[in-house]
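**Q** starting from these lines, generate the structure:
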Amino acid sequence: MTELPAVLADELRTLLGPGGLLVDESERLVYGYDNSRRQGLPLAVALPTDAAQVQALVGLCRDHGLPLVARGRGTNTTGATVPGEDALVVSFERMDQVLAIRPGDRVAVVQPGLLNGDLQAALAPHGLFWPPDPTSANFSTIGGNLACNAGGPRAVKYGATRDNVLALKAVTGAGALVEFGAATTKGASGYDLSRLLIGSEGTLALIVEATLKLTPLAPQRLALRAIYADVEAAAAAVARLMAQPVTPSMLEFMDGDCVRLARDVGGAELPADAGALLMIEADGDEAVLDAAVAALRQAAGGEGCLSVEAAPDEAARTRLWAARKALSPALRTLAPGKINEDVVVPVSRLPALVAAVRTAAGLHALPIVCFGHAGNGNLHVNILYDPADADQARRADAALETIFDTVIALGGQVSGEHGIGLVKRELLARSLDQATLGLMRAIKSQFDPAGILNPGKVLPASPEGQP
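**A** Purely as a prediction, here's the structure:
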C-alpha cells in the first residue's frame, strides 16, 4: 500500500473532524521517528479526541487491513513508535486531559496524551505525586509511560509504572472497548489484565484512559553523595544498601567517566579523583528521616568508600540530580556514537554485572560507560564508538553481545524500562523460552486477531515464520 485508500481517508476525515487526519508528507514526517534514531513515513496520522473515535478508527483500519501504530511524543529509544510505510499513526496529543483527581481515593483519572510533567504539576497542590519519573518526564506522555512500563529514579522505593496503575480503558485490535481493574488498591476479581497491557508497547490494545495510583509527597528529603575508589566498591555498596531495612527513595550509580561528565559538563561539584559515585536519597517525616539517613550512610560505607556526605543545601542537591539527568546527551562529547542499553539484573548480582562490563570494555578495546538506577539493578550501559569506523562498529556489536549474554546468565532481562520495540525484538528469543513466547503470541492473537496493532514490534518471529 503506497497511499491511504481514498474511501478510508474520507471515512477517517468524517470521523475525526477538521484537522483530525494529516496526510501531507511534511506533516507525516514529524510522526515517523522516535529517539531510537530510526524513521519511517506513515501513510497518514490520526488525531482522535475521545475513546469513541479511537474505537471507530480501529474498526475502520481492521476492515481495510491497515496497521496502526500508537504514539505519544516519541521519546522511546527502541523504535517502538516508528511506523512501517503502510501504517497509520494514531497520535494521542489531543487526548491530554486530567479527567479527575480524587485525593480521598489517592487516584487520578487521565487521558493517554497527558504529559507526565503536566500531571505532576496538577497533583502538587493536593500534596500528591505519581511515582514514575523517567528522564523524559517533562516531554513523555502517560500513555507512553504505560506502553513501556517506564520507571525512573524513584522506582527503587515507589515502583515502576505497572506498580502505580489501578485501572485502564482500552480499545483492542478487534475494535472492542474494554475496561480492566478498579479504583481500589485491593481486588481479587478475575485476571489482572491491566498489568498485562502495561509494557505491551501498543501491540495488544490502545489505552484511552488510565486510573493512576497516587502517593503523598514526602514532607522532607535528604540526599547523600557517596564517593568510591572504583566501580566495584560502589556496586558492592549498592548490594549492602538494598539488603538493609531502610529503602532509599532514590539510589543512582555513576562510574568514573560519568562523574567527570557530571562535573565538567553538568556543573556538579564533584572531586576529580572519584572512581564511582552513588547518589542516595531518603524521604519521609522529620521524626524518622534522621534515623533513615544514618542507616543509609552506614550501609554506603565500607571497603573502597572514600566519603559519604550530605548535600549542603537544596541547590547543591538539584545541581547533582540535574547533572545525572544530563548524562545521556553529554556522553556524545566522548565519542560520535553510542549504544545505550538499559539492562537489569537482580540487585545482589549488580557487582558481577559491573565487573563483566569492565571486562567487556577491555576485551573489545572500547570505552563502556555506566550509570543508572542501581537500587533496581537497572544499569544504562553505554558503548562509545565511532560509527564511521567499521572495525569499531564491529567491536561495539561484539561488546553488546557479550553484555547481553552476561545479563541473561545472571538471571536478568535485556530491558529494564526502555522496552523492546523493534531494536531488541530478536533478543527475546534468547532470553525467553519458546513455550513462553508461544503463550505471548497466543495472547497477542486474542487481543489483536487481525494483527494490525504495531506489527513487527516486541515479539520475535515464530520458528514457523509467523509474526
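**Q** alpha carbons only for contacts and neighbour counts from here, please
**A** Fine.
**Q** and for L363, the neighbour number?
**A** 13 (other C-alpha atoms under 10 Å).
**Q** how about it, what does it touch?
**A** By C-alpha atoms under 8 Å, 6 or more residues apart in numbering, the contact set of L363 is empty.
**Q** could you also give me the structure for this next sequence, so I can compare it with the first?
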Amino acid sequence: MLLPAEFIQLLQNLIPSDRLYLDPVDCYAYAYDNSRKYFPPECVIFPLTTDEVVKIIQLCNRFKIPLTPRGRGTGTAGGSLAEQGGASLSLERMTRIISIDTANRVLVAEPGVLNESVQVAVKPSGFFWPPDPSSAAFSSIGGNLATCAGGPHAVKYGTTRDHVLGLTAVTGQGDIIKTGCYTTKGVVGYDLTRLLIGSEGTLAVITEATLKLTPLPAARSGLVAHYQNAVSCASAIATIMKEPQGPSALEFLDSGSLDLIRSRNPGMLPDDSRAMLMIEVDGTEHEISETTTRLLAACQNSGLLKALPVQNAADLWKARKTLSPLLRDIAPKKINEDIVVPVDKIPRLLTGLSSLCKQYQIPNVNFGHAGNGNIHVNLLIDPDNPGESGRAYKCLNQIFDLVISLNGTLSGEHGIGSEKRPYINKELNEATLTLMKQIKLTFDPCNILNPGKLFP
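**A** Below is the predicted model:
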C-alpha cells in the first residue's frame, strides 16, 4: 500500500529520523523472518517508550495503516511479517532491564531485551529465566512472549507463559493496559496476561514484562541412549516420563538426523544407532546421582543399543547443536513444523510420519523435545522441483490430520503466524474461532495490529 503523505509527515513529527526508515532499501531488512518469506513494509518505526507506542498506534488507527509488531525476526511461522504492507513496529531498541529484584525473584524488562541478556543479568545472583528457545542468543523477550516460546527445558520448567507475572501493553485502540501483578499469587479479574502471551502481536503491543525468576540448579548432568529403531526409542520416552523425578530436558533425534550428523562429523555417533535420546537432569549432586540411576533403568528395552551417563552437560548437547546448521545447508527450502502429541502417542506419531513421507516421497528429519511430545518435523524440499513441493504440502496436510487424531496440537512453540493459518480450523471449531475473532476486535477494532495473522 502507498502511505498517505499526511501520515508520513505526522509520523516524522513524532519519531526522529534515526528511528524511522522510509527508504525501501532500509526497510527490506525487516521484510523477512526465519520463515524465509518476504513482505517489505513501507516504513519501519523504532519506538523507545510506551508513550511513543501509544501515539504510533493512534496515528495508524486514524489512517487505517496496518502495523506489524516485530522483535528480532527469529520466528519461523511468519508472524512478524508485514503481509499487508504498512508499517513495521520494531521493538528492538526498547532494551532496558528496568529492575532486578532477587528478594522477590522478579525482573522487569522492556520487550527488546534479548533472552540471553536476561540470563547474563541474573546468573550472578543465582537465578535464570527458564524459557530457552534455540534462538535465545538472538531472540527478544517480546518475541518469546508473542509466541509463548519453549525450548528443551520446558519438560521440567514449562513455557514462557508459566514465567510471566504481569505485562504493560498498548491495545490496538492505543489504550495502555496493565495485566497480572508483581506477586506469584493474584486472581483479580480475567487473566489477560496469559491471553496476550502467544497472541503474536494481534491484540496489543507489549512494552514491559514482569518476569518470574527461578533459582539455578546446583548442578547438571545427563545421559545418552541409542536405539535400534524409533519405535523402541519412543517407548522409552513414555517410560522415562512416568518417573517421579524426571529429566530437566529430554531430546529425541531420529535416523535422518543422526545420518546427517554422521555425514559431516564422522565418529561423533555410533554407526548402528537409528534413534537417540539426550537426557539432562539437574538438582543437587545427590539428586542427580539418584535420578540418573533411575532414568538409565527406564531407558532399558529390547531395542536399546547402549545408554551411558555424560558428566559434562555441555557435551550432552553437541550433536543437537550440530544439526540445525546442517539442515540449512542441505535444504534451501524446508517445511519446519513443531507439532505436539501426548507422550504415549509418540510411537504412533513416528510410525505415521514415516508412512506418510514414504507415500509422498519426501525426505524428512525429525527431532525435538520428546519429554512433552513436541516433535520438529522437517520436510526437505528441492525448490527447483515444483512437483516435490506440491507433494510436500499434501503430506503436511495429512501430518496435521494425524496429529489431531492423536489428540495433539498443530504448534507447540512456533505459533501460527501465516504459515499454519490455513490449517487452524483442523484444531479449532467455528464457534471457538468466532469467539477469538470477537476478542481480536475488542482489543483492536480497526484491525490494524498484525492484520490477517492466525485466522484463515
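**Q** next one: the helix or strand where R62 of the first structure lies to chain centre, how far?
**A** Here R62 of the first structure sits within helix 51-64, counting by DSSP states H and E. Relative to its chain's centre, helix 51-64 of the first structure lies at 28 Å (C-alpha atoms, centre = their mean, to the nearest Å).
**Q** swap in stretch 359-367 of the first structure?
**A** 27 Å.
**Q** now that stretch: which residue numbers in the second structure?
**A** Alignment of stretch 359-367 of the first structure against the second structure: residues 355-363, by TM-score structural alignment.
**Q** got the buried residues for the matching stretch?
**A** Neighbour-count burial for stretch 355-363 of the second structure, counted by 16 or more other C-alpha atoms under 10 Å, picks out L356, C357, Y360, I362, P363.
**Q** closest one of the residues you listed to G73 of the second structure?
**A** P363 (27.2 Å; C-alpha to C-alpha).
**Q** can you pull the contacts of that closest one?
**A** C357, L379, L380, I381.
**Q** now do it against P347 of the second structure, distance only.
**A** 19 Å (C-alpha to C-alpha, to the nearest Å).
**Q** again with L326 of the second structure
**A** 26 Å.
**Q** swap in M436 of the second structure?
**A** On the measure of C-alpha to C-alpha, M436 of the second structure and P347 of the second structure end up 33 Å apart.
**Q** V109 of the first structure: which element?
**A** V109 of the first structure belongs to strand 107-110 when assigned by DSSP H and E.
**Q** how far apart are that strand and its match in the second structure?
**A** Strand 107-110 of the first structure, aligned to the second structure and superposed, deviates on average by 0.6 Å (mean C-alpha distance after the TM-score superposition for the first structure).
**Q** packing partners of that strand?
**A** Judged by 3 or more C-alpha pairs under 8 Å, 6 or more residues apart in numbering; DSSP states H and E, strand 107-110 of the first structure is in contact with strand 98-102, strand 205-213.
**Q** comparing those, which comes out most buried?
**A** Burial of those is given as mean neighbour count (mean count of other C-alpha atoms under 10 Å); strand 205-213 ranks first at a mean of 26.
**Q** that strand to helix 51-64, inter-axis angle?
**A** Computed by axes from the mean of the first three to the mean of the last three C-alpha atoms, to 10 degrees, the angle separating strand 205-213 of the first structure from helix 51-64 equals 150 degrees.
**Q** average gap between the next helix or strand after strand 205-213 of the first structure and the second structure?
**A** Once the chain leaves strand 205-213 of the first structure, the next helix or strand it forms, by DSSP H and E, is strand 215-216. Compared with the second structure after fitting, strand 215-216 of the first structure deviates on average by 0.7 Å (mean C-alpha distance after the TM-score superposition for the first structure).
**Q** list the buried residues in the helix or strand following strand 215-216 of the first structure.
**A** Per DSSP H and E, the first helix or strand lying C-terminal to strand 215-216 of the first structure is strand 220-228. Using 16+ other C-alpha under 10 Å as the test for burial, strand 220-228 of the first structure gives L222, A223, L224, R225, A226, I227, Y228.
**Q** so what does strand 220-228 of the first structure touch, helix or strand wise?
**A** strand 276-284, helix 286-300, strand 305-310.
**Q** quick one: distance of stretch 172-181 of the second structure to the chain centre.
**A** That offset, for stretch 172-181 of the second structure, works out to 24 Å (C-alpha atoms, centre = their mean).
**Q** the more surrounded of L326 and P347 of the second structure?
**A** P347 (19 against 15).
**Q** the counterpart of K321 of the second structure in the first structure: neighbour count?
**A** Residue correspondence, TM-score structural alignment: K321 of the second structure in this structure matches K325 in the first structure. K325 of the first structure: 17 surrounding residues under other C-alpha under 10 Å.
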